[in-house]
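[1] test case, fold it:
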Amino acid sequence: MRQAETVTFGGAGSDRHSGLRADPARVAALLADPAARVLPLWRGKPLVAGPARDHLGWLQPGCEALDLADPPVLLGLSPEGPRFAADLSRWQPAETDAAALAAFFDPSEQYHPALPTDHLFAELRGVMTRLSPAEAEYAATARAILGWHRTHGFCAACGAPTELTMAGWQRRCPSCGAHHFPRTDPVVIMLVTRGNSVLLGRSPGWPERMYSLLAGFMEPGETIEAAVRREVREETGVQVGAVSYLASQPWPFPASLMIGCRGIALSEALALDPVEIEDALWLPREELATVFADAHPAIAAPRRGAIAHFLLRNWLADRLD
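    Modelled structure (predicted):
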């Protein structure tokens, strides 16, 4: 698919300079560079700046707000200088909305008193399409790697506390010597078509009217093609024949790689798994056009920036080649 790398979080090609991670002295020198900047995240929310929330709030390493429990993670080297990410989650805002923080999409924003008033922590899914491709990639990487650190503080082999190493790209157990590496979970997401119609579904708890493509985690010992056929069959009863790859997207909510595929349906009848799927339907291309025009009375499109939105829009425009 020629448009594949224009998906949100993909195609910027930032230089991670992974070869520097094993050199603590070099990493320390990069952090001391006057051009170095750190992107703080609070509970997975990146710091964004400006009235439009359209760029990241990079801070100098010595900024008063950066009261960190762990060293920053090296994201790479940009043309402007070294770039790092840091978890600021132990900071407690003066006020928080517990209901908003637990919602499917958290619209709340948090202000740190040591920062300019136009710098706020915001849900990445709400600002991802406003960021430049390079900044979107940095934000996605930072959210995924810092989220992994928050949930992997103990050794899976012996249970002892682990420590951050390799500029944040590894955790080491000082007790048994085990090394632990960041995890990415592969997820297949399927543009399943039958003639001029596409298969859409919605899960329980989703925002009202929102429908999307079917998706599911791959299982051990499974090919991409087998995962596509299994997930569609389990969730809707539809049999899928030919499967082809379209595009992929890092999706750091919390740490997935969305593998976008096209599947050609061999059957049409629906038999839903009520645990996974609240509703599913076949939608003709002409009706999908009204969904993307926000004119459909019962169906809303997936969120802009998500690969489901990207694949559906390209199918609608006949740009899957």
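[2] for the rest of this, base every contact and every neighbour count on C-alpha atoms.
    Fine.
[3] tell me the helix or strand right after the lengthiest strand in the chain.
    If each strand of the chain is counted by residues according to DSSP state E, the longest one is strand 240-251. Using DSSP states H and E, the helix or strand that follows strand 240-251 in sequence is strand 256-265.
[4] list the buried ones in that following strand?
    Of the residues in strand 256-265, those scored as buried under the neighbour-count criterion (16 or more other C-alpha atoms under 10 Å) are Ser256, Leu257, Met258, Ile259, Gly260, Cys261, Arg262, Gly263, Ile264, Ala265.
[5] got a markdown table for those residues, with distance to Arg143 too?
    Output for the buried residues of strand 256-265, formatted as a markdown table (distance: C-alpha to C-alpha, whole Å):
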| residue | distance to Arg143 |
| --- | --- |
| Ser256 | 11 |
| Leu257 | 13 |
| Met258 | 16 |
| Ile259 | 19 |
| Gly260 | 21 |
| Cys261 | 25 |
| Arg262 | 28 |
| Gly263 | 31 |
| Ile264 | 34 |
| Ala265 | 36 |
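[6] which other helices and strands does the longest strand of the chain contact?
    Where contact means 3 or more C-alpha pairs under 8 Å, 6 or more residues apart in numbering; DSSP states H and E, strand 240-251 is packed against helix 224-236, strand 256-265.
[7] which residues sit against the first one?
    What that stands for is helix 224-236. Residues outside helix 224-236 that contact it (C-alpha atoms under 8 Å, 6 or more residues apart in numbering) are 188-190, 214-219, 238-241, 243-244, 261, 263, 270-273, 276-277, 280.
[8] how about that helix: buried residues?
    Within helix 224-236, the residues scored as buried using 16+ other C-alpha under 10 Å are Ile224, Glu225, Ala227, Val228, Arg229, Arg230, Glu231, Val232, Arg233, Glu235, Thr236.
[9] any chance of CSV for those residues, columns distance to Thr129?
    Compiled in CSV, those are given as follows (distance: C-alpha to C-alpha, whole Å):
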residue, distance to Thr129
Ile224, 28
Glu225, 30
Ala227, 29
Val228, 27
Arg229, 31
Arg230, 32
Glu231, 29
Val232, 29
Arg233, 32
Glu235, 30
Thr236, 31
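[10] all helices for this protein, in order.
    24-32, 98-101, 124-127, 133-151, 224-236, 285-292, 307-316 (DSSP state H).
[11] widest-spaced pair of the buried residues of strand 256-265?
    Of all pairs drawn from these, the widest gap by C-alpha to C-alpha lies between Ser256 and Ala265 and measures 25.5 Å.
[12] residues contacting Ala295?
    The neighbours of Ala295, taking C-alpha under 8 Å, 6+ apart as the test, come to nothing; the list is empty.
[13] let's see 10 Å
    With contacts defined as C-alpha atoms under 10 Å, 6 or more residues apart in numbering, Ala295 is in contact with Glu287, Leu288, Ala289.
[14] here is a second sequence; please produce its structure as well for comparison:
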Amino acid sequence: MTIDSPMPFGFAFQGNPLDRQSEHRGDAAWLARHRDSAAARYVFFCEGRVVADVRGETPGLLQPRAFGDRIGLDGEDVLLGFGDSDAAPVFAARLAVSVEALETDTPGVKCIDVRSLAAQAGLPAGDLGMVAQASSLLHWHATHRFCSRCGAESAMTQGGYRRDCPACGGLHFPRTDPVAIMLVTHGDDCLLGRPPRLPEGVHSTLAGFIEPGETIEEAVRREVFEEAGIHVGAVSYLASQPWPFPASLMIGCQGTATTRAITMDESELEACRWFSRDEVRAMLADTHPDGVRVPPALSIAHWLIRTWVERG
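    Next comes the predicted model:
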């Protein structure tokens, strides 16, 4: 069964079309049967990069199991889900080879980092959602091999969606880190900041991890006050985006400021100010006289900003 997963927003990593069939993942015989199926396809990673067949017009991300068996797998594979039918399982795995060796020995293959892949145009709908799922799961397994309760080495189970500790019985599940990302507005202006990690000239929405025991609305208000000294009243949810760096969920919101005076946290931001709608329109067109611009279209930050401008 294919999941009907429309992509109405236009930013990257949404619209994963795979049916994850979580109800079957605990059946080892079922997993083995599909893993050995001739129809099984894999998203392979090499040193954190996606292995792509670049001989066509767009990168081909799905390879047969034999490709990985020939080169060698680094750890176990994980089930991503099923595509067009129950006979088309999709897995993900890491290859036990260097990028240099793989690209040298395999004509037509290139290893592309996830962010660069997302910036390319023309990929089939849903491919990036599948890549986000694969990247996040494989990173979790690579960094959580040992039980956090007793330190013993754990074992992958449930098709890659759990690790079990044989020593103390602990059950460990992949984590997704929620992040509040918000466009704060006041009248016809919006608040944009510039963290040091962004390219020169780029200003973006504010964002921060949601802390334990905190609602999304509380996280929006806390982060904006901590970074910019602005008080926020009403908060509304707009959209979300998987962000596989390594495994976050960006929860896109809009907040209405109740104050305007900025007190910037210089340890978090290099710049922060109010921009008028006309200024932001120029930033989107890359025609702002000061050379400032917004993040690329692959991010939900870009979508939040553009939506505010276009909706007036």
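[15] what's the TM-score here?
    The pair, once superposed, lands on a TM-score of 0.90 when counted by TM-score structural alignment, normalised by the length of structure 2; 301 aligned residues with a C-alpha RMSD of 2.1 Å.
[16] just the ones in strands from the contacts of helix 224-236 of structure 1, please.
    Taking DSSP E, the ones among these that sit in strands are 188-190, 214-217, 240-241, 243-244, 261, 263, 280.
[17] still on that earlier bit, got the helices of structure 1 as TSV, with distance to Ala167 of structure 1 columns?
    Listed next are the helices of structure 1 as TSV, based on distance: least, C-alpha to C-alpha, whole Å:
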stretch	distance to Ala167 of structure 1
helix 24-32	7
helix 98-101	29
helix 124-127	23
helix 133-151	11
helix 224-236	32
helix 285-292	43
helix 307-316	30
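[18] and Phe9 of structure 1, what pairs with it in structure 2?
    Under the alignment by TM-score structural alignment, Phe9 of structure 1 pairs with Phe13 in structure 2.
[19] name the nearest residue to Met130 of structure 2, ignoring sequence neighbours.
    Sequence neighbours aside, Asn16 is the residue nearest to Met130 of structure 2 in space, at 5.3 Å (criterion: C-alpha to C-alpha, 6 or more residues apart in numbering).
[20] that should have said Cys176 of structure 1, apologies.
    For Cys176 of structure 1, ignoring the flanking residues on the chain, the nearest one in space by C-alpha to C-alpha, 6+ apart is Cys158 at 6.9 Å.
[21] contacting residues for the equivalent of the one you found over in structure 2?
    Matched by TM-score structural alignment, Cys158 of structure 1 corresponds to Cys150 in structure 2. When contacts are counted by C-alpha under 10 Å, 6+ apart, Cys150 of structure 2 is found next to Cys165, Ala167, Cys168, Gly169, Gly170.
[22] tell me the one among these nearest to Thr307 of structure 2.
    Closest approach between the contacts of Cys150 of structure 2 and Thr307 of structure 2, by C-alpha to C-alpha: Gly170, at 44.7 Å.
[23] ok, the counterpart of that closest one in structure 1 - how many residues close by?
    Using TM-score structural alignment as the criterion, the counterpart of Gly170 of structure 2 in structure 1 is Ala178. Ala178 of structure 1 has 14 neighbouring residues, counting by other C-alpha atoms under 10 Å.
[24] could you give the number of residues near the residue nearest to Met130 of structure 2?
    Asn16 of structure 2 has 23 neighbours, counted by other C-alpha under 10 Å.
[25] what do you get for Val187 of structure 1?
    Taking other C-alpha under 10 Å as the criterion, the count of residues near Val187 of structure 1 is 22.
[26] that one matches what in structure 2?
    Mapped onto structure 2 by TM-score structural alignment, Val187 of structure 1 lines up with Val179.
[27] residue in structure 2 paired with Ile299 of structure 1?
    Using TM-score structural alignment, Ile299 of structure 1 pairs with Val292 in structure 2.
[28] distance check, the nearest residue to its match once chain neighbours are set aside against Leu79 of structure 2.
    Counting by C-alpha to C-alpha, 6+ apart, Gly201 is the residue found nearest to Val292 of structure 2 once chain neighbours are left out, at 4.6 Å. Relative to Leu79 of structure 2, Gly201 of structure 2 is positioned 41 Å away (criterion: C-alpha to C-alpha, to the nearest Å).
[29] neighbour count: the two, which is higher?
    Set Gly201 of structure 2 next to Leu79 and count neighbours by other C-alpha under 10 Å: Leu79 wins out with 24 against 14.
[30] list the contacts of the more buried one.
    Taking C-alpha under 10 Å, 6+ apart, we find Leu79 of structure 2 in contact with 20-22, 25, 31, 34-35, 42, 89-93, 134, 137, 158-161.
[31] kindly recompute the last result at 6 Å.
    When contacts are counted by C-alpha atoms under 6 Å, 6 or more residues apart in numbering, Leu79 of structure 2 touches Phe91, Gly159.
[32] likewise for Val291 of structure 1?
    Ala300, Ala301.
[33] widest-spaced pair of the ones in strands among the contacts of helix 224-236 of structure 1?
    Farthest apart among these by C-alpha to C-alpha are Ser244 and Ala280. That separation is 22.0 Å.
[34] these two - which one has more neighbours?
    Neighbour comparison, Ser244 of structure 1 and Ala280: the larger count goes to Ala280, with 20 against 15 (by other C-alpha under 10 Å).
[35] which one is the more buried one nearest to, not counting chain neighbours?
    Beyond its immediate neighbours in the sequence, the residue positioned closest to Ala280 of structure 1 (C-alpha to C-alpha, 6+ apart) is Gly201, lying 4.0 Å away.
[36] one step back: now the ones in strands among the contacts of helix 224-236 of structure 1 as a markdown table including distance to Ala308 of structure 1?
    Shown next, in a markdown table, are those (distance: C-alpha to C-alpha, whole Å):
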| residue | distance to Ala308 of structure 1 |
| --- | --- |
| Val188 | 11 |
| Ile189 | 8 |
| Met190 | 8 |
| Leu214 | 9 |
| Ala215 | 9 |
| Gly216 | 13 |
| Phe217 | 15 |
| Val240 | 18 |
| Gly241 | 20 |
| Val243 | 16 |
| Ser244 | 16 |
| Cys261 | 10 |
| Gly263 | 14 |
| Ala280 | 15 |
